[in-house]
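# model this:
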Amino acid sequence: MVDLKTWLSQQQEKGGLRSLRPVSSRAKGRLTLAGDGNRELIDFSSNDYLALAEHPALIAAAQQALLRFGTGSGASRLMSGDLAVHHELEEAMATLKGKEAALTFGSGYMANTGIIPALMNRHDCVFSDRLNHASIHDGCRLSGARVIRFRHNDLNHLEELLMEKRGTGTALIVVESIYSMDGDRCPLRELVAIKERFGCLLMVDEAHATGVFGAKGGGIIEEDGVSSGVDLAMGTFGKALGSYGAYVAGNREMIDYLLNRARSFVFSTALPPAVAAASLAAVQLIQQEPELRHDLQAKMAYFKGMLRAGGYLADLGPSQIIPIQVGESKAALAKAELLRKERIFATAVRPPTVPEGTARLRFSITRHHSTADLAQAAKALLEVMEL
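This next block holds a predicted model:
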């Protein structure tokens, strides 16, 4: 066993030790940290991109479900925890993703560590982008399949690996449509062509795209018109949809199979009814009110424009996730602390979440942010980065 005291001391020394900072209040894109007086910070760390977590429609739906069903589902879906609202939510997600069926999970982590091992085994190959989320990497390892990582968004490298290592078993390519720490976008149209040429399954994690992209909020697979070429469209309710949990959408046969074989679904208590009802309300809302994402996209453009006007020359990416590269972990922590003094809360993201030497400040733009908030944050950030 690792020496716990030594390990903790080493992490502290190199700026890699994590700790929890309780939030005593949060509302309308602002938060107050416990023990920090009543000093209100503008929150740039939240994934509540469309500001739906406080939307009256979601709150009302959750309240009605609480009154009708209580706080918990009481059992797994395959026991007695299967509620009508779960089916309504799955039907809505299948429609949104252009698929025949969908299945919900307790979280994105549970989805990825359930789906991949259910589909793949030691006779198969998984081709995974190097910058995929930890839950995808863990799902790959749990599957027992041969795992081959390709350079981030490098489809030429992927093709080379497929030609060399594809084998005769089932091959699965796994990517994110919007990468959670870099905010960049996967070239899905080209990827679909590759997966068809090599006879692979394609799984796309749309956690940070659903609700934000696509004419109806269906994510990058909708915007790029590749829904039919994606075998498994996975994502979460805990980001732009303002709730909690996750889903996967695919053809009916695939979903029926996962319902029987995905252990993180079979052996887990069902999502609480209030959570499922809030998620359903969010799915309906993003389709009815496209102005939600139009507003967010305008705020994204404004913030990036302010940074560029101030002399920040690095690529700011195509999404609401804006990584500001710093380099070393201690430096990123120091800059995050300087921003907090200016009432800006932005998380310093460090290894192993990101590769060594690429610690960064991760800014998430949400509909909560006013132009004044964005201007204040841009000014503070430019000063911290000494531009």
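
# Could you use CA atoms for every contact and neighbour count after this?
OK.

# So which residues of the chain form helices?
Taking DSSP state H as the criterion, the chain contains helices spanning 4-13, 56-69, 84-96, 108-119, 134-143, 155-165, 188-198, 220-223, 252-261, 263-266, 273-288, 291-309, 329-341, 371-384.

# List the residues that contact the spatially closest residue to Q63 that is not a sequence neighbour.
Setting aside the residues directly before and after it, Q63 is nearest to A274 in space (CA to CA, 6 or more residues apart in numbering), at 6.8 Å. With contacts defined as CA atoms under 8 Å, 6 or more residues apart in numbering, A274 is in contact with A61, A62, Q63, Q64, A65, L66, T71.

# Provide a list of residues in contact with the nearest residue to V248 once chain neighbours are set aside.
Nearest residue to V248 in three dimensions, chain neighbours excluded: M234, at 4.1 Å (CA to CA, 6+ apart). M234 sits next to A111, M203, V204, D205, E206, A207, A246, Y247, V248, A249 when contact means CA under 8 Å, 6+ apart.

# what do you get for F237?
F237 touches A207, S243, Y244, G245, A246, Y247, S279, counting by CA under 8 Å, 6+ apart.

# Equivalent analysis for A102, please.
With CA under 8 Å, 6+ apart, A102 has these contacts: E90, E91, M93, A94, Y247, V248, A249, G250, I255.

# ok, now how distant is it from A278?
Taking CA to CA, to the nearest Å as the measure, A102 falls 17 Å from A278.

# now I115
Counting by CA to CA - I115 and A278 are separated by 24 Å.

# Over to R293?
According to CA to CA, R293 and A278 sit 18 Å apart.

# Those two: who's more crowded?
A278 (29 against 23; other CA atoms under 10 Å).

# Following up with a second sequence; could you model it the same way so I can compare the two?
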Amino acid sequence: MNGLEKELEVLDRVSLERRLRVSASVPESPGYTVRGERVLLNLSSNDYLGLAQHPAIVEAMRNSLLIEGAGAGASRHVTGNRPSYVQLEQALAEWQNRDAALVFANGYMANAGVIGALVSRGDVVFSDQFNHASIVDGIVMSRAEHARYRHNDMEHLRALLNKHRHRRRKLIVTDAVFSMDGDQANLIEIAALKKEYGAMLMVDEAHSGGIYGLRGEGLSLELGLENDVDIHMGTFSKSFGVYGAYVCGSSTLTRWLVNKARPLMYSTALPPSLIAGISKALDLVQSEHWRREQLLTASAFFRSSLCQAGFNVGEGNCPIVPLIAGDNDTALRFSHALETEGIAAAAIRPPTVPDGTARIRFSLSAAHTFKELTDAVTRIRSIGLQLGVLDSCDQS
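Next up, the predicted model:
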């Protein structure tokens, strides 16, 4: 097909072709996954709080499925807006201490829909260079100018804001926690620049919602910035263990999105059973504080253990722990060796990360025990020595 086979061969030669792997859950062991006939410690899941198989969530979804059926049957603008949607959005707004909330099908649609609804030709979006692909694609589809600032470089952001200070609409968008590095955005400084230059601020809490804040509200609320963030976005597919996304803000914002966010307008509503599962997960995220505490303690232990072993894992205090391997082939071999040793951990390569920074992206869960993580570190260190990622001379 027009040279696609040859282009795929090129990707394969430089260890950049992706292939889908089949994995299955282990109901009695939420921190594990199955590939083929092997049970592996799952260090690649975004199920941060270990809720994906929670019996209360499964039961809520089952009951809704039996009563309301398999699908919503239409978009929310037609007949798909069930009472459970309204109840969930009210609960989300209260949780985030905002006027209103709106549920989207997933995080990609939420980011693309919000950005496309708020800006267009003649406007400008300021975006951290490490933001998620859904943000980048949302900017491209909006036709607004994309002013990309260097990662967490506030002076560069200030310079770009000053350059575009006379634009009609200025929107700053950032991840709260960056998905491939596990570090945090400088939200306090970004909020100050937003005020200074009269911009709007959108924060994507996909990898921080459920983890930070007294009730898992996210990093923005933990830092006391809820009134400085105009558009607060998060997902239900990570800490919540379910699927979908939300946007919180003013009632004016949500009214505007109902009328202008095309992914919301032209998509069938999420099934009622999913809404029931999300609602139960929201209760658990807020009430089961021990999950956050256990996750952050385990994450700090795992990161410090790898760092002490000599790996380059960067800084951070979240469950995303990137082990930088360098070239693409080494990252792939590292991932394959981990699987042989009973660990599922994905190799992340360009264009997801910059050239020369291919990595193993470890992602922890509250379901993991300290013994499991201690054993994993031993195996990871051994593989690092075998592949030359660690220097044996440094281990004495």
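
# Could you tell me which of the contacts of F237 of structure 1 belong to strands?
A246, Y247 (DSSP state E).

# quick one: which of the contacts of F237 of structure 1 is most hemmed in?
Most neighbours among the contacts of F237 of structure 1, by other CA under 10 Å: S279, with 31 neighbours.

# Give me the aligned partner of that residue over in structure 2.
Following TM-score structural alignment, the counterpart assigned to S279 of structure 1 within structure 2 is I278.

# Identify the spatial nearest neighbour of its match, chain neighbours not counted.
Using CA to CA, 6+ apart, the nearest residue to I278 of structure 2 is V242, at 6.3 Å.

# what do you get for E223 of structure 1?
E223 of structure 1's closest residue in space is G214 (CA to CA, 6+ apart), at 4.3 Å.

# Wait, that neighbour touches V226, no?
No. The criterion here is CA atoms under 8 Å, and G214 of structure 1 misses it with V226 at 11.4 Å.

# Settle it for me: which of these two has more neighbours?
G214 (20 against 17).

# Now do the same contact list for that one.
I220, I221, E222, E223 are the contacts of G214 of structure 1 under CA under 8 Å, 6+ apart.

# Considering those, which possesses the most neighbours?
I220 (29 neighbours).

# Counterpart of that residue over in structure 2?
Using TM-score structural alignment, I220 of structure 1 lines up with L219 in structure 2.

# Give me the contact list for stretch 58-67 of structure 2.
P272, S273, L274, I275, A276, G277, K280.

# Check which residues of it are buried.
Using 16 or more other CA atoms under 10 Å as the test for burial, stretch 58-67 of structure 2 gives V58, A60, M61, R62, S64, L65.

# next one: stretch 21-35 of structure 1
Neighbour count says stretch 21-35 of structure 1 has G29, R30, L31, T32, L33 buried, by 16+ other CA under 10 Å.

# circling back: now tabulate the contacts of A274 of structure 1 in CSV and tack on distance to Q376 of structure 1.
Formatted as CSV, these follow (distance: CA to CA, whole Å):
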residue, distance to Q376 of structure 1
A61, 35
A62, 35
Q63, 36
Q64, 39
A65, 40
L66, 39
T71, 40
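
# which of the residues you listed lies closest to L17 of structure 1?
T71 (35.1 Å; CA to CA).

# mind putting the helices of structure 1 in CSV, distance to I42 of structure 1 included?
CSV is the format used below for the helices of structure 1 (distance: least, CA to CA, whole Å):
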stretch, distance to I42 of structure 1
helix 4-13, 27
helix 56-69, 22
helix 84-96, 32
helix 108-119, 26
helix 134-143, 28
helix 155-165, 38
helix 188-198, 34
helix 220-223, 28
helix 252-261, 41
helix 263-266, 36
helix 273-288, 24
helix 291-309, 14
helix 329-341, 9
helix 371-384, 7
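
# For A376 of structure 2, which non-adjacent residue is closest in space?
I343 (7.5 Å).

# Pretty sure the one you found sits against L43.
Yes. The pair I343 of structure 2 and L43 passes the contact test of CA under 8 Å, sitting 6.8 Å apart.

# Neighbours of L43 of structure 2, how many?
26.

# Please list all residues in contact with it.
L43 of structure 2 neighbours (CA under 8 Å, 6+ apart): G31, I343, A344, A345, F362, S363, L364, S365.

# OK, contacts around the fourth one?
Translated: A345 of structure 2. Shown in contact with A345 of structure 2 (CA under 8 Å, 6+ apart): N42, L43, S44, S335, L338, E339, I360, R361, F362.

# So it versus S365 of structure 2, what's the distance?
Applying CA to CA, the value for A345 of structure 2 to S365 of structure 2 is 13 Å.

# Next: the third one.
When CA to CA is applied, the distance between A344 of structure 2 and S365 of structure 2 equals 13 Å.

# If you count surrounding residues, which of the two has more?
S365 (28 against 25).

# so what's the more buried one up against?
G31, L43, S45, N46, D47, Y48, L49, G50, L295, P319.

# Filter the residues you listed down to the ones in strands?
Per DSSP E, the contacts of S365 of structure 2 never map to strands.

# What about the residue lying closest to I115 of structure 2 once chain neighbours are set aside, how many residues nearby?
Spatially, and ignoring its direct neighbours in sequence, I115 of structure 2 is nearest to G138 (5.8 Å; CA to CA, 6+ apart). Residue crowding around G138 of structure 2 was assessed by other CA under 10 Å; the count is 21.

# Distance-wise, check G138 of structure 2 relative to G234 of structure 2.
For G138 of structure 2 relative to G234 of structure 2 (CA to CA), the value is 15 Å.

# Kindly report the same for L221 of structure 2.
Taking CA to CA, one finds L221 of structure 2 at 13 Å from G234 of structure 2.

# K6 of structure 2 now?
K6 of structure 2 is 39 Å from G234 of structure 2, by CA to CA.

# same deal with F178 of structure 2?
13 Å.

# Compare neighbour counts for these two and give me the winner.
G234 (29 against 23).
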